[in-house]
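Visitor: Coordinates only, no sequence provided:
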């Protein structure tokens, strides 16, 4: 008989509806009958016992909320009868052991990557253009137009051609949009942003660290940097940030300051000539085999639903555990979405000072949110709530499943670069693009992104693999989904089986044999986190 409810953890007092349930139907669950009291949509939670006001709601084995009124057994949990609640954590209380997964299949497996002089290995080979300040965005956009049209032999955008055909009454021919790359072993990408000046000096320094991290990322072969000259983020600040991350960096870095070069035309001519010469050299770099220990995988979720924490996120958790066992690296970010699971994460920290750093960063982050008149309890988006994630702690408990069960070897503040293999925590906002932007800046060379609702985003230097929590989404939005974990919900696959399958896809993407949907759609999103105010 097909299961209609699932309890994630033995101590949970709620269950997740695996399909739409009708008022009045009775379900045999764990040896007792649950009568559904109201129509309940799939992904939402059903009370497995009666709750009084202030009763603790337990899911994933942790406190995720409290009842704000009497809730009957079989009733659906909503934002109207449950409030956010999580356990308060003040220190590390234990050390959690870890049983690593079987890696016999993977220990000698390799991917084809770009080997850098500092020992890092890239999954892509990117020449990156970016400004130190928003004043140079227009010049970067001009360079983007020039290089993309010429290096890609880019023809008209298909939507522009569609409109042109409608205007002139002609037949639309999509083949006219096909492009052919001139250089086949290097990608040229462009970043723009709205920062670098006008804010507090700390924001300029933070942006410098982020951009330096992008330059040091193993997927980047070299870069062209545009500066105006008078901005807060001075060239020397950027150079100092790069020196701090990698004092012996050997990559070509071309820097141009407009206020020293005269006219825009003169500057652009110099940039185009010198950058093209450097890009041709980068194109000579070839892929070579590398062990999977050279992978640094960012773990991200966005547009989550009530299935994310029981399908897609645990699949990423299994991949994370496999990679850590192989001496590779995994990175979990989005600190607002770790609210409620701090104790487990603190106890998984190998070193007490890392546990304390995590707690200090969480407390400082939450204080800044409260000072702004909000709180972590307001983190779930309308889409999250509509699909069953009704409290921040409930969302967080599911989000944390992306990190598996391995020990935490390091805790990084925003802008800090990965220094240790193993599982790392990285302080970022819960905003999807701000988080993925930060993970690439900390050195991730692949990003796994789970979604239950559909989130169209990518990164300019790191391949982003989209993992769907449910099959309906994968079928509805096949243009953005790379991997469907929905068969877990149907009971057709296990988390471990899906994790192994996802690892196979990761190797193919890391080797350049498969381009992710985000890459095919040219989704190159970049949003720095501005922690300060504008002055």
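Guide: Happy to help now that I have it. If you're wondering where the values come from, they're calculated on a predicted model, not measured in any experiment. Numbers count the residues shown, from 1 in each chain.
Visitor: Going by C-alpha atoms from here, please, whenever you check contacts or count neighbours.
Guide: Fine.
Visitor: Residue for residue, what is the longest strand this structure has?
Guide: strand 220-227 (DSSP state E).
Visitor: contact partners of that strand?
Guide: 122, 124-133, 136, 140, 214-215, 234-235, 251-258, 271, 275, 278, 282, 461 (CA atoms under 8 Å, 6 or more residues apart in numbering).
Visitor: do the same with stretch 39-49
Guide: Outside of stretch 39-49, the residues that reach it under the criterion CA under 8 Å, 6+ apart are 13-23, 34, 71-77, 305-307, 387-389.
Visitor: put this beside the first:
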């Protein structure tokens, strides 16, 4: 067993000048990153000559590495050589693999107080009657079971501006009526974890600040009975929270007609909202990465981390998630845990995932995906070390179960799968009113009712898919922006988007199909 050392937990070094063909991140690294494609015979300095083609974002060996020896990037172990690696050689799946080693969790060793900015930054938010602050103003149609999904979508479709432009013509302050459906709710243990998680997720959406009002539609005979859902989640019917069931409403057509009437009755009140200046402490930002590449941990992720540090300094909250994608880097977070109890909660979730994968005859190294590997990421250890950079450098103040209601301020962690729609669904259920999503390969993700910002890791992606990407963090790779400068741009974009500025995914209408609660347990 190999053990990491405290000296390895070092912040990322600044990227090299844009004229340098490689980027070196830490003095202890065994590899550098290709800024653009490298070809055989290129001299990289210090007697290093490239051996063969190396794609952009991929790794090149700085020195010879023996078979079985650890390979470091970010000053951290990202895997072990599966055969001897020569200086200048491409380092990837053909000669590098995951291995076991002990992490020094050093609970709380890196804790340091946050210096809060006074006065805090502000954005134009929507203040609800209960004091919670929204960034958007939707009416939501939720479902207790997959059987009511068709009726829920039909209700929402009546109010689509592209289908029936007059339906919301008199309600300009309502962002839309959306149906968020799922494929669960029946054939599961009525007293089990699967139903508990589903109900926690639906309950989180039902009380979400970005919904002015909610209608929950069920079938009537499902395991996830609406009465049970309401009781379990402490919800009560009101003018802004209505429920109905197809079986007791007389069938699909009558349910849809009654649902439309219910929404119509909600619209006038929902339209009364006005935006007003509120402190950034009311921002709760979910952090996501998808379609990651070799540049993610150099540009977009650390830039987002810098923005998170700013958000926390202004009193706001950020949710880091995707537990399988911090695997191998969790020791960097436990060092920042405000207490040993918080750190141990995080480690407990890591152990759960190890056992879960073992039961399923799977490996946590099934992640990275094919696209991640094409972009230069070789092992989950390497991917995780870049992914945790999204969380910045402030203290880890708490760890939450999937879809748990986030009530802390600062950086928190929520246990979720790495699959983006499932992970972000949990974050929004926990209260996230904005999502920041880094991507290197490209993404077209949305997350109604919370706006989702796409942060590209490289300029080639920006040129290729600019209509879907909100900000090009590839400027860090190009040498035209520092991570700090990019972080400030992201923070200002957070504030503008929270104030009502539309994200690219909102302009394209994404987000209605990405409600995906985590499905656990047996289907019987």
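Guide: That came through fine. The structure displayed is predicted, hence computed values, not measured ones.
Visitor: Would you pull the TM-score for this pair?
Guide: Overall, the chain-to-chain superposition scores 0.92 on the TM-score scale (TM-score structural alignment, normalised by the length of structure 2); 502 aligned residues with a CA RMSD of 2.0 Å.
Visitor: ok so, going back, of the contacts of strand 220-227 of structure 1, buried ones?
Guide: Listed as buried from the contacts of strand 220-227 of structure 1 are 122, 124-133, 136, 140, 214-215, 234-235, 251-253, 255-258, 271, 275, 278, 282, 461; burial here means 16 or more other CA atoms under 10 Å.
Visitor: And stretch 484-500 of structure 1, end to end?
Guide: Distance across stretch 484-500 of structure 1, first residue to last, is 13 Å (CA to CA, to the nearest Å).
Visitor: show me where the stretch 301-450 of structure 2 has helices.
Guide: Under the criterion DSSP state H, counting those that start in this stretch, helices of the stretch 301-450 of structure 2 are mapped to 330-334, 340-359, 370-374, 380-387, 420-429.
Visitor: so what's residue 89 of structure 1 up against?
Guide: Residues counted as contacts of residue 89 of structure 1 (CA under 8 Å, 6+ apart) are 342, 343.
Visitor: and it, how far is that from residue 26 of structure 1?
Guide: With distances defined as CA to CA, the gap from residue 89 of structure 1 to residue 26 of structure 1 amounts to 39 Å.
Visitor: So residue 267 of structure 2: helix, strand or coil?
Guide: For residue 267 of structure 2, the reduced secondary structure class is helix; criterion used: DSSP: H, G, I helix; E, B strand; the rest coil.
Visitor: picking that back up, and for the longest strand of structure 1, what span of structure 2 is it aligned with?
Guide: Aligning strand 220-227 of structure 1 against structure 2 (TM-score structural alignment) gives residues 211-218.
Visitor: In structure 2, which residue range corresponds to stretch 377-385 of structure 1?
Guide: Under TM-score structural alignment, stretch 377-385 of structure 1 corresponds to residues 365-373 of structure 2.
Visitor: Just the buried residues of that stretch, please?
Guide: 365, 367, 368, 369, 371, 372, 373.
Visitor: picking that back up, among the contacts of stretch 39-49 of structure 1, name the ones in helices.
Guide: When the contacts of stretch 39-49 of structure 1 are checked against helices (DSSP state H), there are no matches.
Visitor: From these, list the buried ones, please.
Guide: If you count burial by 16+ other CA under 10 Å, the buried members of these come out as 13-19, 21, 34, 71-77, 305-307, 387-389.
Visitor: on that earlier part again, with structure 2 overlaid, how far apart is the longest strand of structure 1 on average?
Guide: For strand 220-227 of structure 1, the mean distance from the matching residues in structure 2 following superposition reads 0.8 Å, by mean CA distance after the TM-score superposition for structure 1.
Visitor: Quick check: next helix or strand after that strand?
Guide: On the C-terminal side of strand 220-227 of structure 1, the closest following helix or strand by DSSP states H and E is helix 235-245.
Visitor: Could you give the separation of that following helix from the chain centroid?
Guide: For helix 235-245 of structure 1, the separation from the chain centroid amounts to 25 Å (computed by CA atoms, centre = their mean, to the nearest Å).
Visitor: elements contacting it?
Guide: Using 3 or more CA pairs under 8 Å, 6 or more residues apart in numbering; DSSP states H and E as the contact test, the elements touching helix 235-245 of structure 1 are helix 201-216.
Visitor: Pull up the gap between residue 483 of structure 2 and residue 389 of structure 2, please.
Guide: For residue 483 of structure 2, the distance to residue 389 of structure 2 under the criterion CA to CA works out to 11 Å.
Visitor: Might you calculate how far stretch 169-181 of structure 2 sits from the centre of the chain?
Guide: When distances are taken as CA atoms, centre = their mean, stretch 169-181 of structure 2 is centred 25 Å away from the chain's centroid.
Visitor: May I have the residues that are in contact with the residue nearest the centre of structure 1?
Guide: In structure 1, the residue lying closest to the centroid (CA atoms, centre = their mean) is residue 300, at 3.2 Å. When contacts are counted by CA under 8 Å, 6+ apart, residue 300 of structure 1 touches 332, 333, 334, 402, 432, 435, 436, 447, 448, 449, 450.
Visitor: Identify the contacts common to residue 483 and residue 389 of structure 2.
Guide: The contact lists of residue 483 of structure 2 and residue 389 share residue 302, where a contact means CA under 8 Å, 6+ apart.
Visitor: residue in structure 1 matching residue 291 of structure 2?
Guide: The pairwise alignment with structure 1 assigns residue 291 of structure 2 to residue 303, based on TM-score structural alignment.
Visitor: ditto for residue 457 of structure 2
Guide: Using TM-score structural alignment, residue 457 of structure 2 sits opposite residue 469 in structure 1.
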